[in-house]
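Participant: the sequence isn't on hand, but the structure is:
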């Protein structure tokens, strides 16, 4: 299973369309972790499971979503309601409440992945305004049996060296 995860696109449309076009034949699920700043009916968001970010004032997206694919439970939120810039603790507790295997979130614009007590947390960074690095990033999660592989890409589709990680699942 392949899952494309983006966040914090802040009004970008061409970039979202390019990411979908690039991965449409391999992705089983597209996730947008909020701050799209686009209307809910925007064509560029149609392939995505989308949540509301702190900058999504007009669109009627939910604050969080639970999606299941191939037996994997995803908890998707933007992160601002869980204080992710300070700690993942509140988000971890919510993941446990929802029995999520994978948590996808944004808000901090910092690309990264880590596993805490069996729960995989993925922040794809930002395809508009990255922090902590120059590349505008998104992530692709590949799950095969008991392995989860997270690869980060720049907005043009080039893998970012040193950010890929494999986790036991």
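Facilitator: Arrived safely, thanks for sending. Bear in mind the structure is a predicted one, so any value in this text is a computation, not a measurement.
Participant: please make it C-alpha for all contacts and neighbour counts, starting now.
Facilitator: Fine.
Participant: which stretches of this protein form strands?
Facilitator: When secondary structure is read from DSSP state E, the chain shows strands at 2-6, 29-32, 48-50, 64-69, 72-77, 102-104, 112-116, 119-123, 137-144, 147-154, 165-168.
Participant: mean neighbour count for these - can I get that in TSV?
Facilitator: As requested, the strands of the chain are exported to TSV (neighbours: other C-alpha atoms under 10 Å):
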stretch	mean neighbour count
strand 2-6	24
strand 29-32	24
strand 48-50	21
strand 64-69	15
strand 72-77	22
strand 102-104	23
strand 112-116	16
strand 119-123	22
strand 137-144	23
strand 147-154	20
strand 165-168	14
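Participant: next one for the comparison:
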């Protein structure tokens, strides 16, 4: 089993990143979907956790804008979303996820949680860490479970 914390749009809210990581102590990896990915370097993250990042429109232009991962035999496509116009439509992103033979497409940028399933492809946006929103994706033996979570008050 592999637990992946999926976050996006942290926008310098390092305290929220640390609270989420502290709450989800059994994670194996973190996927940051852009907009101040350097927050992961500033936050206290326990050693041994895999870190994956894509850069968003508020990050340095030198980083990766999209990546593909395989987690327990599940192919995952990750991007910030600004390159695909996700604020107006998910169609272009859906096409790219499908072209990369991925079962899941994770994206950010809109600051709003999204779950959309179409033609064997699932698109997920965790929302924004600035509102305490994130996803825990649990992978095992070619299957997965996606959980939307929130920090809430005092968490």
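Facilitator: Thanks, I have it. Bear in mind that the values here come from a model prediction, so they are computed numbers and not experimental data.
Participant: any idea what the TM-score is?
Facilitator: TM-score for the superposed chains, counting by TM-score structural alignment, normalised by the length of the second structure: 0.82, backed by 151 aligned residues with a C-alpha RMSD of 2.7 Å.
Participant: can you redo the strands of the first structure as CSV with distance to residue 83 of the first structure?
Facilitator: Formatted as CSV, the entries for these read as follows, by distance: least, C-alpha to C-alpha, whole Å:
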stretch, distance to residue 83 of the first structure
strand 2-6, 19
strand 29-32, 19
strand 48-50, 19
strand 64-69, 14
strand 72-77, 12
strand 102-104, 14
strand 112-116, 16
strand 119-123, 14
strand 137-144, 21
strand 147-154, 23
strand 165-168, 24
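Participant: quick one: which of the ones you listed is nearest residue 85 of the first structure?
Facilitator: Between residue 85 of the first structure and these, the shortest separation by C-alpha to C-alpha is 11.4 Å, and it involves strand 119-123.
Participant: tilt between the closest one and strand 72-77?
Facilitator: Relative orientation of strand 119-123 of the first structure and strand 72-77, computed by axes from the mean of the first three to the mean of the last three C-alpha atoms, to 10 degrees: 40 degrees.
Participant: what range in the second structure matches strand 119-123 of the first structure?
Facilitator: Mapped onto the second structure with TM-score structural alignment as the criterion, strand 119-123 of the first structure occupies residues 121-125.
Participant: residue 39 of the first structure: which of the strands of the first structure is closest?
Facilitator: Among the strands of the first structure, strand 48-50 comes nearest to residue 39 of the first structure, with 11.1 Å by C-alpha to C-alpha.
Participant: which elements pack onto the closest one?
Facilitator: The contact analysis (3 or more C-alpha pairs under 8 Å, 6 or more residues apart in numbering; DSSP states H and E) places strand 48-50 of the first structure against strand 29-32.
Participant: how much does the strand it packs on stray from the second structure?
Facilitator: Per the superposition on the second structure, strand 29-32 of the first structure and its aligned residues are separated by 1.4 Å on average (mean C-alpha distance after the TM-score superposition for the first structure).
Participant: if we can go back for a sec, the match of strand 119-123 of the first structure vs the first structure, mean deviation?
Facilitator: Between stretch 121-125 of the second structure and its aligned stretch in the first structure, the superposed structures give an average distance of 0.8 Å (mean C-alpha distance after the TM-score superposition for the first structure).
Participant: how far away from the center of its chain is that stretch?
Facilitator: Going by C-alpha atoms, centre = their mean, to the nearest Å, the spacing between the C-alpha centre of stretch 121-125 of the second structure and its chain's C-alpha centre is 10 Å.
Participant: how about stretch 124-143 of the second structure?
Facilitator: The chain centre lies 6 Å from the centre of stretch 124-143 of the second structure; the measure is C-alpha atoms, centre = their mean.
Participant: and for stretch 105-121 of the second structure?
Facilitator: Centre to centre, stretch against its chain (C-alpha atoms, centre = their mean), the figure for stretch 105-121 of the second structure is 10 Å.
Participant: list of residues touching it?
Facilitator: Under the contact criterion C-alpha atoms under 8 Å, 6 or more residues apart in numbering, stretch 105-121 of the second structure has outside partners 8-9, 33-35, 56, 76-82, 86-87, 93-94, 97-98, 102-104, 122-128, 133.
Participant: would you mind measuring the gap between the ends of that stretch?
Facilitator: Counting by C-alpha to C-alpha, to the nearest Å, you get 7 Å between the two ends of stretch 105-121 of the second structure.
Participant: ok, stretch 77-85 of the second structure next?
Facilitator: Where stretch 77-85 of the second structure starts and where it finishes are 16 Å apart, if you go by C-alpha to C-alpha.
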